[in-house]
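Undergrad: Turn this into a model:
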Amino acid sequence: MPVEFTEFDIEGPVLFVPNRHRDKRGVFAETFRYDDFCEVVGDIDLVQENHSISVPINTIRGLHFQTCPYAQGKLIRVTQGAILDVAVDIRPRSATFGQHIKIELSAENWYQLWIPEGFAHGFKTLKPDTHVMYKASNYYSPDHDRGIAWNDPDLGIDWQLYGQQPVVSEKDSRQPLLSDLNPEILGPMGHTPPNHDFTPLNLNRANVTVLSANPS
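TA: Down below sits the predicted model:
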């Protein structure tokens, strides 16, 4: 397999790390193989790819999700710059509902984060002019586009702003709290990966943060 992978304390998300081959010319890696991807996360088609560019540092996008039948899983990667990526479990019947994972993705570490249906996703840029690309398992549907406030206190997300003001869109500044959402909106979202022996990774702790926050 051209990538290594590992899971988190919260079931569903998976971190993929491509094996990079270096020589005097530079670097080569297989960044995506559908057969390996499906072996790990299940038979899921990725039907759309998006590319966002955030110019200012401390730009926060999110927390976003789509409702059924247009719920999306996302495979996130950074091609320039770096982000603090966050995925919040919003599966109503999940034992980890309201908890989150948080990890740094960058052009340097080549990490790719799979976020399945049933999670709200957002990120904060750690460098200016950051490029984020992600493949999605469903098409964008404006009628099913939803969000949660990035600063919802019940989620306990430390965005590591250190007193600085984030750059947030008007839309994201008006998102509701998770507790204010009608449970029927969330619905029966969430695919979990098939039973699989996940390979633990020896991650450089200076370059990756994996956190699970307890809800209030």
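
Undergrad: can we go C-alpha only for contacts and neighbour counts from here?
TA: Fine.

Undergrad: secondary structure class for Ile60?
TA: Three-state assignment for Ile60 (DSSP: H, G, I helix; E, B strand; the rest coil): strand.

Undergrad: my read: Pro188 touches Ile90, true?
TA: No - taking C-alpha atoms under 8 Å as the definition, Pro188 is not a contact partner of Ile90, at 10.1 Å.

Undergrad: between the two, which one's more packed in?
TA: Ile90 (23 against 16; other C-alpha atoms under 10 Å).

Undergrad: was I right about the more buried one contacting Glu117?
TA: No - Ile90 is beyond contact range of Glu117, at 9.1 Å (criterion: C-alpha under 8 Å).

Undergrad: quick one: the helices in the chain?
TA: Ranges of helices in the chain, per DSSP state H, are 34-41, 170-173, 183-186.

Undergrad: Turn those helices into a markdown table, columns for distance to Ile53.
TA: Formatted as a markdown table, the helices of the chain follow (distance: least, C-alpha to C-alpha, whole Å):
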| stretch | distance to Ile53 |
| --- | --- |
| helix 34-41 | 26 |
| helix 170-173 | 16 |
| helix 183-186 | 29 |
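
Undergrad: And those helices: which comes nearest Pro56?
TA: helix 170-173 (15.7 Å; C-alpha to C-alpha).

Undergrad: In the closest one, which residues are buried?
TA: Asp172 (16 or more other C-alpha atoms under 10 Å).

Undergrad: Could you list the residues in contact with that helix?
TA: 61-63, 147-150 (C-alpha atoms under 8 Å, 6 or more residues apart in numbering).

Undergrad: try it again with 10 Å
TA: 60-64, 147-151, 167 (C-alpha atoms under 10 Å, 6 or more residues apart in numbering).

Undergrad: Highest neighbour count among these?
TA: Going by other C-alpha under 10 Å, Trp150 tops the contacts of helix 170-173 with 28 neighbours.

Undergrad: Can you tell me the closest non-neighbouring residue to it?
TA: Leu63 (5.5 Å; C-alpha to C-alpha, 6 or more residues apart in numbering).

Undergrad: Verify the stated contact: the one you found with Ile90.
TA: No - judged on C-alpha atoms under 10 Å, Leu63 makes no contact with Ile90 at a distance of 11.1 Å.

Undergrad: Could you also give me the structure for this next sequence, so I can compare it with the first?
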Amino acid sequence: MKVTKTDIEGLLIIDPSVFSDDRGYFFESYNQAKYKEAGIAVDFIQDNQSFSRKGTVRALHGQADPFAQGKLVRVITGRVLDVAVDIRKASPTYGKHFSIELSGDNQLQFWVPAGFLHGFSVLEDNTTFAYKVNNYYDKASELGVIWNDPTLNIDWGLAPGEALLSHKDVLLSDFKSFISPF
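TA: I've put the predicted structure just below:
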């Protein structure tokens, strides 16, 4: 596998070694020893999966300590634009975001450690998104910022009016009002 650092410290792109032939493909989607060697030395405790239609936006979420989560994300089928926003107050990239297209075709994975808000927009119908986390969900520890915050200025890759949002995500505050616990 190939690991690429991004311009935001801590975010990693993982390009697994995929073995293809006329029957299909095979790859290790996770190997603890290899990921530890790559700098992802966490104990994953839960796997999550979502299925979404084109235009769905699931963003921008995180959790505060002691339930902060690191996430190893990937797409099984379909395509998403995956986004991470740095909310580590002492970071030189505080408030900056990084986005990457993940798909069932490119098989890329994205490591988003604790200290980031995370979200994605679905670019194709019938998209299955999967991720491993290293801490449990805790409703009282939830953090979030509105997906279309003008300060963050994230291009979600969707046409105007195309975004499908949960009621909870529509009510999130803007980034200027957000107080980071990190």
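
Undergrad: rewinding a little: any shared contact partners between Pro188 and Ile90 of the first structure?
TA: Counting by C-alpha under 10 Å, 6+ apart, the residues touching both Pro188 of the first structure and Ile90 are 117-118.

Undergrad: overlap in contacts of Leu63 and Ile90 of the first structure?
TA: With C-alpha under 10 Å, 6+ apart, Leu63 of the first structure and Ile90 have common neighbours 119-120.

Undergrad: The second structure: which residue goes with Ser37 of the first structure?
TA: Actually, residue 37 of the first structure is Phe. It isn't Ser. Under the alignment (TM-score structural alignment), Phe37 of the first structure maps onto Tyr35 of the second structure.

Undergrad: Count the neighbours of the closest residue to its match other than its chain neighbours for me.
TA: Sequence neighbours aside, Ala41 is the residue nearest to Tyr35 of the second structure in space, at 6.8 Å (criterion: C-alpha to C-alpha, 6+ apart). A count of neighbours around Ala41 of the second structure, defined by other C-alpha under 10 Å, yields 12.

Undergrad: swap in Ile10 of the first structure?
TA: 19.

Undergrad: which residue in the second structure lines up with it?
TA: Counting by TM-score structural alignment, the partner of Ile10 of the first structure is Ile8.

Undergrad: do Gln66 of the first structure as well
TA: That one, Gln66 of the first structure, aligns with Gln63 by TM-score structural alignment.

Undergrad: roughly how far apart are the residue nearest to its match when sequence neighbours are not counted and Asp43 of the second structure?
TA: In space, and not counting its chain neighbours, Gln63 of the second structure is closest to Glu142: 4.5 Å by C-alpha to C-alpha, 6+ apart. Taking C-alpha to C-alpha, to the nearest Å as the measure, Glu142 of the second structure falls 21 Å from Asp43 of the second structure.

Undergrad: Could you count how many residues lie near Thr127 of the second structure?
TA: 22.

Undergrad: For the alignment partner in the first structure of it, which non-adjacent residue is closest in space?
TA: Superposed on the first structure with TM-score structural alignment, Thr127 of the second structure falls opposite Thr130. Computed as C-alpha to C-alpha, 6+ apart, the closest residue to Thr130 of the first structure that is not its neighbour in sequence is Gly81, at 4.4 Å.

Undergrad: cool, and Ile8 of the second structure?
TA: Thr93 (6.4 Å).

Undergrad: Tell me the counterpart of that neighbour in the first structure.
TA: Match for Thr93 of the second structure (TM-score structural alignment): Thr96.

Undergrad: wait, isn't Ser20 of the second structure in contact with Phe26?
TA: Yes - the criterion here is C-alpha under 10 Å, and Ser20 of the second structure meets it with Phe26 at 6.5 Å.

Undergrad: thinking again about what came up before, just put the contacts of helix 170-173 of the first structure in TSV and tack on distance to Glu49 of the first structure.
TA: Formatted as TSV, the contacts of helix 170-173 of the first structure follow (distance: C-alpha to C-alpha, whole Å):
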residue	distance to Glu49 of the first structure
Ile60	20
Arg61	17
Gly62	17
Leu63	18
His64	16
Gly147	20
Ile148	22
Ala149	24
Trp150	23
Asn151	27
Val167	24
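
Undergrad: Okay, and which of those map to strands?
TA: 60-64, 147 (DSSP state E).

Undergrad: and of these, the nearest to Leu161 of the first structure?
TA: Among these, and counting by C-alpha to C-alpha, the member closest to Leu161 of the first structure is Ile60, at 10.3 Å.

Undergrad: Excluding chain neighbours, what is closest to that closest one?
TA: Lys124 (4.4 Å).

Undergrad: Please apply the same query to Phe116 of the second structure.
TA: Nearest to Phe116 of the second structure is Asp86, by C-alpha to C-alpha, 6+ apart, at 4.7 Å.

Undergrad: so what's that neighbour up against?
TA: Counting by C-alpha under 10 Å, 6+ apart, Asp86 of the second structure has contacts 8-11, 92-98, 112-118, 180, 182.

Undergrad: All set, thanks.
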